[in-house]
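A.B. asks: Turn this into a structure:
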Amino acid sequence: MNYPVVIGIDFGTTYSGCSYAFAQNEEIIDIVKWPKQNNHIYPKTPTLSLYRKGSKEILDWGHGAKRNAMKPNHPDTLLLSKFKLYLDEHLQKNVLPNNLDVVDVIADYLSVFHQHVCEELQKGFAANYQQSSFRYCLTVPAMWSDQAKSAMREAAIRAGLVERNDPSDRLMLISEPEAAALYCEKKSEQFNLMHGQRFMICDAGGGTVDLIVFEINEEAPGRRTLREVTRGHGDTCGSGFLDIRMRDYIRRKCMHISPIHEYAMEHILDNFINMIKPEFDGLEDQFLELPACMGIHHLTDQSIGLSNGCLHLPATELLNEVFEPIVQQILRLIEYQLQQSPDLEAILLVGGFGQSNYLFRRIDECFADRVGMIGVPPRGELAVVRGAVYFGLHPTTITERVSRRTYGIETRMLFQPAIDPPDFLVTGVDGRDYCRQRFSVYVYRGQSVKVDACVSKSFVISYPNNTDSDLYAFDGDGPVPRLTTDPQIQKVGHFPIRMPKLEGVKPGDKVTLTIRMYFGLTEIKIESVILDQVITYTSAFESAKMGVSNPASRIRLGSWSPPLLTDHVVTHPSAVMYPSINDSHHTEMHSTSTFFISNPLWKEQ
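C.D. replies: A predicted model of the protein is given here:
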């Protein structure tokens, strides 16, 4: 399907933004007008939602949510911030108030955010098109799990961006550093980046910092593509954590003078975020005017640098107490990527935190002698959202990705007495001994996979029984466990397989089930094939831990139909045999991840 309008949404931890383009001319337009922004000139809106205590109905959002929450006569409201981080399974988080579900909170925000976006679009030429014909590209952190990405897709559906039964490519997900790389590729001539050269994207936002190394491939004059070289990774060390450290630093500094109420602290943090944080270079001292509501505007205390209500913040204190602990985490992330790909032409800093003078200075100090150049592209704070639009216009610009995990399914394989546990031995109807609950790998962690490549395996099942399968993942770098019962293996997905009606096939007959998996996409796609009938699954991941309780969110189930060869046959560049898999089985390789199917009646052909 052709989409005349492509909308990119950068749903961020602290700020969210939106850009769009018409497919005819591909000129990117940024949405810069946001409700109640007043004199704020930042081209994004705060990722804030306001609820009434005891209610699950959103009252306000963005700038309006913050303004209303700070009113002294609104004690019955709750201001939610940084709720995107609730999708990061590795962070310890407090329970959301009001028994709110994180997917619903994100959906609430995206719903009002999207409503404003549509109103802005209607003021322009997009009014000539139906919203149902828009394509949406939503950015997600590279470090997010499959479950988190599935929860994000579900939130977008609940928010009304797309309908649940729309084609899956109407809502596309792309990792934030990939989107930034597409934007930087458009600016690559400004940085003299040429065919075969590699560059690192350091996407430093409000919550997360993500990094990936890409290689430029000039397939033809004017036609450039990107190949992911390293396995993207990141950490929760964005600029929002500077704010947390600043809050603690100010409280410690002023603790013997006056308690700082939340209203006053918000004013202090606003000054820090808008005035100090962007310009801090680690060299110049800063001065902070404390709010009048603290009642100390005439107070002087030389022991803490307070003079007539103005607080002196020495550069060394800000550096050691606020900035350097967070920046050190980012430097370690960059070092890890450099160890994987030492031959780099450039490190490009994008995202809101990527515009920080101090961050640039520290990266330059540490890596300038190992990298050709360290740069900040123009409007780097919009690199991710603009890159999302480029991705929606040209989804095949990124041709190859690196698998973050090992994926596979659960099946039976021939029993090997020397290494398989006796408790797992079962005898099949064919009289042969099998090992149950074997982990059958589809793709390995760190493996490069082309975006259009698939891994295909075949199994035998009985007609007309329906069956279910589970997808498993292994995150380690060591030997892959043989059994899905290993504690290092985790179930990450579930997909039901409904047997179609097959002419000429009797109950009890054996039929071949082929499972094809595509790992080179942002989201894993799975196809089940039985006698040339294909069913397609996207976002095929159990997401109950993320608050997704709607069964439809677990698997997107297509309808059975005879396949067109041009739609489903993939040219396989190579065939790879895995020693951990039954030697009689042939695996066609085209991606980077690993899945498992947990049906005790299945055995590999």
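A.B. asks: For the rest of this, base every contact and every neighbour count on C-alpha atoms.
C.D. replies: Will do.
A.B. asks: Can you give the contact residues for the helix or strand containing residue 387?
C.D. replies: Using DSSP states H and E, the element containing residue 387 is helix 383-393. Contacts to helix 383-393, defined as CA atoms under 8 Å, 6 or more residues apart in numbering, come from residues 6-10, 17-21, 23, 26, 28, 30, 135-139, 172, 174, 176-184, 350-351, 397.
A.B. asks: Could you find the closest non-adjacent residue to residue 507?
C.D. replies: Ranked by CA to CA, 6 or more residues apart in numbering and with sequence neighbours excluded, the top spatial neighbour of residue 507 is residue 463, at 5.2 Å.
A.B. asks: burial measure for the one you found, as a count.
C.D. replies: When neighbours are defined as other CA atoms under 10 Å, residue 463 has 18 of them.
A.B. asks: Please determine how far it is located from residue 426.
C.D. replies: Using CA to CA, to the nearest Å, one gets 21 Å for the distance from residue 463 to residue 426.
A.B. asks: Also residue 359?
C.D. replies: Applying CA to CA, the value for residue 359 to residue 426 is 59 Å.
A.B. asks: So which of these two has more stuff around it?
C.D. replies: The residue with more neighbours, out of residue 359 and residue 426, is residue 359; 25 against 17, by other CA under 10 Å.
A.B. asks: I have a second one here; can you model it like the first so I can compare?
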Amino acid sequence: MRKLIRKLTTLTDSHVLAVAFDFGTTYSGYAFSFLDDPLTIRTNQGWIAGSDQLISLKTPTCVLLNPKKEFDSFGFEAENKFASLAEDGQHHDWLLFRRFKMLLHSNENLSRTTTVEDINGKSMPAMTIFAMSIGYLKRHFLEALNRQKTGIVDSDIKYVLTVPAIWNDNAKQFMREAAEQAGIETKRLKLSFEPEAASIWCQILTTEAKESLSKSGTQYMIIDLGGGTADISVHEKQIDNTLKELHKASGGPWGGTVVDDNYLKWLKQIFGSATMQKFKEEQMEDYFQLLREFETKKRSITPESSGKITLRLSATLKELYQKNEKVQLDDKITSLGLKDTVKFAGDKLRVDASVIKGWFDAPINSVITHVQRVLKEPNMQRVNTVLIVGGFGECKLAQDQIQKAIRNKCIIIPEGAGLVVLKGAVRYGHSQDIISSRIMPRTYGICILEKFDEQTHSSAKRMKFLDGVKYANDVFVTIIRAGEGVQIGKMISKGPYTPTDPDKTSFAVYCTEKVDPKYTTDPGCKLLGKLIVSHSNGRPRKDNTLNASFVFGDTELLVKAVNLRTGEEFATYIDCL
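C.D. replies: Model prediction:
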């Protein structure tokens, strides 16, 4: 079990500057502001894609390692260098990792030894790749800061790392440890839930959003549509201007990358999987250009888009097809029933807008179905405003379909929706008390022995006598239930508990999606970790009675135990990895 290596205190506010890293599935970036002017948010003013001179406020979440498996480059630079190596046939020993953040989504088996595959199937420890990525963003930021000659040193900085609120405890801890490996001191690191960060920034905007959200008691939903996930939260504005969560964070893998995947699947239908694989391996530069071209094109798709839309393809893709496939391309199009919707003209692929719009349907429909289900819940009836943010949230097609499906709510898309999370995370870095309470996404409890009762306990749980008393084992004692609200930093105490072992007591902490589990062996119950308390002092068990306390609401679960006779305190952050 991970030792408690940091002091059990809240984060200090002794910082001069707060910087947030938005580590996304498709793109990453950072922004910062100074404590004396926290609302003036500064971002990196442009990552350059390369030959096409595409300027972006974020860069692809993409890591390149050299043949010695050492970090070489990140983002556009990594993609371009790997493509250049591939053109000369020198890329085979290099490793390129793209879009690996989704490895952490709903991964119950995530651990420090989990591996991730690069673009050609070569594996590396995932923690190493995540740490390299965060380390690059940190170095890039510090270099930019030093060029401004601010005189600020690393110890003056509060770091914030954005994470989806729907992630499990193990994924959140994984990101924290990756950041620590990247050289960020844990006492200066804070995790920010992405929809919460968006909610915070929308309170500040001098726009329709601020006007709609300014009154205390206002209840609203935030739909954060990113590259990998849709992350949905519901908040209420409090009289002290803090934000109270009303519904546990929810969502799913319904981000913009689903559209990209549908495009690539469609191309495989036409050109064949073997040809597309050869194209990716042998014409890497053209392959990346195809992806970037589509990224730009899909942002221009609107509800009004009609007729044929031009997608540029490399001539090498058609050449590879002609070498590998026996069927002529025009005949293949006809056999797929696409003769009227797809045309080739040189390096241009002319596709009917209805086909392209179809690639958006699955993620958008999943979001709409989920949002409608949440809004129908009895305690959501006062939610009158819906905010749409995130990179995929800037998609006009997604905006239009959500607006049409949710007609009885005020739908707001704030200006610069793709940067709202990043800017809100910076603001959160200066004032973490903006979020006053959260809804617990899972039920948490501990495993104890309980006096056996034939009326309530299963006979299978009956165990041997202890001091002449019959006990049931594996009993789940609930500390807090899924769906309950909890103030940030709230401590919940349970006990007293008399040890069953004269030398030590083990508090095993479990969690489950169920509201009222009975036993820790019930389906869906997961062991998070243990706090082991030593009391090998030769005294009777009753002289070592303990109280247990649990601190909820933050990104990690703190467990404490106090020996009621001696006052000795034990504590640990539960190790979810």
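A.B. asks: Wait, the residue nearest to residue 507 of structure 1 touches residue 509, no?
C.D. replies: Yes. Taking CA atoms under 8 Å as the definition, residue 463 of structure 1 is a contact partner of residue 509 at 5.4 Å.
A.B. asks: can you map out the helices along the stretch 351-500 of structure 2?
C.D. replies: If DSSP state H, counting those that start in this stretch is used as the criterion, the helices of the stretch 351-500 of structure 2 fall at 353-375, 396-405, 420-430.
A.B. asks: quick revisit: in helices only, show me the contacts of helix 383-393 of structure 1.
C.D. replies: Cross-referencing the contacts of helix 383-393 of structure 1 with the helices (criterion: DSSP state H) gives 176-184 as the overlap.
A.B. asks: Neighbour-wise, give me the winner out of those.
C.D. replies: Looking at those with neighbours defined as other CA under 10 Å, the largest count falls to residue 176 at 34 neighbours.
A.B. asks: ok, the aligned partner of that one in structure 2 to residue 206 of structure 2 distance?
C.D. replies: Residue correspondence, TM-score structural alignment: residue 176 of structure 1 in this structure matches residue 194 in structure 2. To residue 206 of structure 2, residue 194 of structure 2 is 21 Å away according to CA to CA.
A.B. asks: ditto for residue 253 of structure 2
C.D. replies: Residue 253 of structure 2 sits 32 Å away from residue 206 of structure 2 when distances are taken as CA to CA.
A.B. asks: Just want to know which of these two has more residues nearby.
C.D. replies: Remark: of residue 253 of structure 2 and residue 206, residue 253 carries more neighbours, 20 against 10, as counted by other CA under 10 Å.
A.B. asks: Show me what the more buried one lines up with in structure 1.
C.D. replies: Under the alignment defined by TM-score structural alignment, residue 253 of structure 2 corresponds to residue 236 in structure 1.
A.B. asks: Please look at its match and residue 209 and confirm they touch.
C.D. replies: Yes. If you go by CA under 8 Å, residue 236 of structure 1 and residue 209 touch, sitting 6.3 Å apart.
A.B. asks: Now do stretch 215-231 of structure 2: distance from first to last residue.
C.D. replies: End-to-end distance for stretch 215-231 of structure 2, by CA to CA: 24 Å.
A.B. asks: May I see the buried residues of that stretch?
C.D. replies: Counting neighbours by 16 or more other CA atoms under 10 Å, one finds that the buried residues in stretch 215-231 of structure 2 are 217-231.
A.B. asks: what does stretch 408-428 of structure 1 give?
C.D. replies: If you call a residue buried by 16+ other CA under 10 Å, then stretch 408-428 of structure 1 has these buried ones: 408-415, 420, 425-426.
A.B. asks: Quick check: residue 89 of structure 1 vs residue 543 of structure 1, distance?
C.D. replies: According to CA to CA, residue 89 of structure 1 and residue 543 of structure 1 sit 12 Å apart.
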